[in-house]
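Novice: starting from these lines, generate the structure:
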Amino acid sequence: MFVDSHCHLNFPELRGQLPAIRQAMAEAGVDRALCICTTMEEFDDVHALATQHDNFWATVGVHPDTENLAEPGVQDLVQRARLPRVVAIGETGLDYYGMEDRKGGRSVADLEWQRERFRTHIRAAREVQRPLVIHTRSASADTLAILREEGEDGAGNRAGGVFHCFTETAEVARAALDLGYYISFSGIVTFKNAQDLRDVAAFVPLDRLLIETDSPYLAPVPYRGKVNSPAYVPHVARQLAQVRQMPVEDIAFATSRNFERLFLQQEQAA
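Specialist: Below you'll find the predicted structure:
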């Protein structure tokens, strides 16, 4: 019924609990999940989740905040993206958050390596015709600009993809939608101080909407502050149903259909 379009089941908080997680998913009506890769070093573990379980799929990519680990070229990503049950490139994108604290006082100009890595992922996605899973934090203008520069303009032979764990403004959402991208909401949309985000969630067209947990992070209310799990994604769906004034079953159906259209269409056609 529900699909978690973004989770990290190989992370330490979750990887030892997979049988319990899968049982909880079944009990909550969460029948599928996309397991997201954040480093090349972890790809084999992420891919194994997808090959060992017929309701999991995998991605390949390097998170924009990752440093001092293997840096992929286009063909490194393409080769892995062509493996069975790998359905997307990412997560990738830009993260400028906390320039003073988290990034040691570096400037945006010092993060050119992030922008080059993002371009590498876009080029790989276009070559292999897989969608992008995009992380953007405090960097939406550059994220959108680079997508356009790389030909992701909503027309022609593009990769497409999703802006995951969306926390940006309605203007950014409109721009992403204009490029043909989907918008995914996480447990953040349930937080008390997230009314602006709920307004964006009410605005996004139903046929471009996805739900996710980003587990083990960002557990929705009433589990905020605890370790997150794909079994909690129905709480995101219920919040979206409330702000959009529609039955949660309709959210479940639409987001599941959107997941299939974005991530599984090419696999099913192969």
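Novice: make it CA atoms for all contacts and neighbour counts henceforth
Specialist: Fine.
Novice: any idea how far apart the tips of stretch 260-267 sit?
Specialist: Across stretch 260-267, the terminal residues are separated by 10 Å (Cα to Cα, to the nearest Å).
Novice: in the chain, which spans are strands?
Specialist: 2-7, 30-35, 56-60, 86-95, 132-137, 161-163, 182-185, 209-211 (DSSP state E).
Novice: could you dump these to TSV with distance to residue 47?
Specialist: Shown next, in TSV, are the strands of the chain (distance: least, Cα to Cα, whole Å):
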stretch	distance to residue 47
strand 2-7	13
strand 30-35	8
strand 56-60	6
strand 86-95	7
strand 132-137	16
strand 161-163	19
strand 182-185	22
strand 209-211	21
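Novice: I have a second one here; can you model it like the first so I can compare?
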Amino acid sequence: MSSFPPVPDLVLPHPVVDNHCHLDIGRDGESLPVEDALARAASVGVTRVVQVGCDLLSARWAVEASARHPEMIAAVALHPNDAPLHDDLDAALDEIERLATAHDRVRAVGETGLDFFRTGAEGIAAQEYSFRRHVDIAKRHDRTLQIHDRDAHDAVLELLDAEGVPDRWVMHCFSGDATFARACLDRGAYLSFAGTVTLKNAGDLRDALAIVPRDRVLVETDAPFLTPAPHRGRLNSPYLIPHTLAVMAQVRGDDLGELCAAVDANTEAAFGGSW
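Specialist: Have a look, this model is predicted:
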């Protein structure tokens, strides 16, 4: 049996964008060819994606792939857990800046941020330095900032308050409660929800989703990770977004078509226009 679940029966009533995926990453020795992943996604109404590079190799891949596929734009960064691994962090960040300005299909700098779950105290200084550099790159080159935040809510906001947020920024795979959601929204964030919102133990996350204004909500897969129910434990891909959006509409009390239309428009606004 394939590690990838079947294509959902639900076809979304309005096209949407998966604003965060990693189509270059395979798991368990299995991956989908990019063309196959994009075709499956389009068949259920997920017509565009943001391909995210989170180390130098995947950032280069994202830039090249976005130039080949009109339904794709790119985001480039050093993931917070990657930053402490570089002997010459400045040189790596200089390359990220070069990639961020490689062509107009590179719309975002991310995923950057802080991760206090996987990186210990010895790596925090490198994470913070890298995060500041990414914020600066996004602001100077008018790129959307896409933030990874794991077990670091307060520290992320403190750094953003110190550096100043760009005009457009997205909290990738939002993982906080309603109080943290309000704090991000007060600073102008778009909040992006992944398959985790469908899981039984995600009550705080659904409470947060319920209070997000319709013009600030986004959806993502983080594929091949964070697979939504009912397929948790199998591989994720953009074509599984209908499962996530159906739950999001139910939690919010939204009409599914209206929510899809809002998510589509919000993603364009968050990433600097249509593509």
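Novice: nearest to residue 41 of structure 1, of the strands of structure 1?
Specialist: Closest approach to residue 41 of structure 1 among the strands of structure 1 (Cα to Cα): strand 56-60, 10.3 Å.
Novice: post-alignment, the closest one versus structure 2, mean distance?
Specialist: Superposing on structure 2 and averaging over aligned pairs (mean Cα distance after the TM-score superposition for structure 1), strand 56-60 of structure 1 comes out at 0.7 Å.
Novice: related to what we said a few turns ago, save the strands of structure 1 as TSV, and put in distance to residue 193 of structure 1 and mean neighbour count too.
Specialist: Below are these laid out as TSV (distance: least, Cα to Cα, whole Å; neighbours: other Cα atoms under 10 Å):
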stretch	distance to residue 193 of structure 1	mean neighbour count
strand 2-7	23	28
strand 30-35	27	24
strand 56-60	31	28
strand 86-95	22	27
strand 132-137	18	25
strand 161-163	21	25
strand 182-185	15	26
strand 209-211	19	27
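Novice: residue 114 of structure 1: which of these is closest?
Specialist: Of all the strands of structure 1, strand 86-95 comes closest under Cα to Cα, at 6.2 Å.
Novice: next, the angle strand 30-35 makes with the closest one.
Specialist: Strand 86-95 of structure 1 runs at 60 degrees relative to strand 30-35, counting by axes from the mean of the first three to the mean of the last three Cα atoms, to 10 degrees.
Novice: what helices or strands is strand 86-95 of structure 1 leaning on?
Specialist: strand 56-60, helix 74-81, helix 112-128, strand 132-137, helix 140-149 (3 or more Cα pairs under 8 Å, 6 or more residues apart in numbering; DSSP states H and E).
Novice: which residues of structure 2 does it align to?
Specialist: Using TM-score structural alignment, strand 86-95 of structure 1 corresponds to residues 106-115 of structure 2.
Novice: run through who's touching that stretch.
Specialist: The contact list for stretch 106-115 of structure 2 (Cα atoms under 8 Å, 6 or more residues apart in numbering) reads 52-54, 63, 66, 73-81, 99-100, 124, 127-128, 130-131, 134, 137-138, 143-152, 155-156, 172, 271-272.
Novice: repeat that for stretch 65-83 of structure 2.
Specialist: With Cα under 8 Å, 6+ apart as the criterion, stretch 65-83 of structure 2 contacts 47-56, 59-60, 62-63, 89, 93, 96, 99-100, 105-115, 118-119, 126-127, 130-131, 134, 148, 275.
Novice: how about 6 Å then?
Specialist: 48-55, 59, 62-63, 96, 105-106, 108-114, 127 (Cα atoms under 6 Å, 6 or more residues apart in numbering).
Novice: let me have the helices and strands packed on strand 86-95 of structure 1 in JSON lines, extended by distance to residue 27 of structure 1.
Specialist: Listed next are those as JSON lines, based on distance: least, Cα to Cα, whole Å:
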{"stretch": "strand 56-60", "distance to residue 27 of structure 1": "16"}
{"stretch": "helix 74-81", "distance to residue 27 of structure 1": "31"}
{"stretch": "helix 112-128", "distance to residue 27 of structure 1": "35"}
{"stretch": "strand 132-137", "distance to residue 27 of structure 1": "27"}
{"stretch": "helix 140-149", "distance to residue 27 of structure 1": "37"}
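Novice: most packed of these?
Specialist: When you average the neighbours per residue for each of these (mean count of other Cα atoms under 10 Å), strand 56-60 leads with a mean of 28.
Novice: so it aligns onto which residues of structure 2?
Specialist: Going by TM-score structural alignment: strand 56-60 of structure 1 matches residues 72-76.
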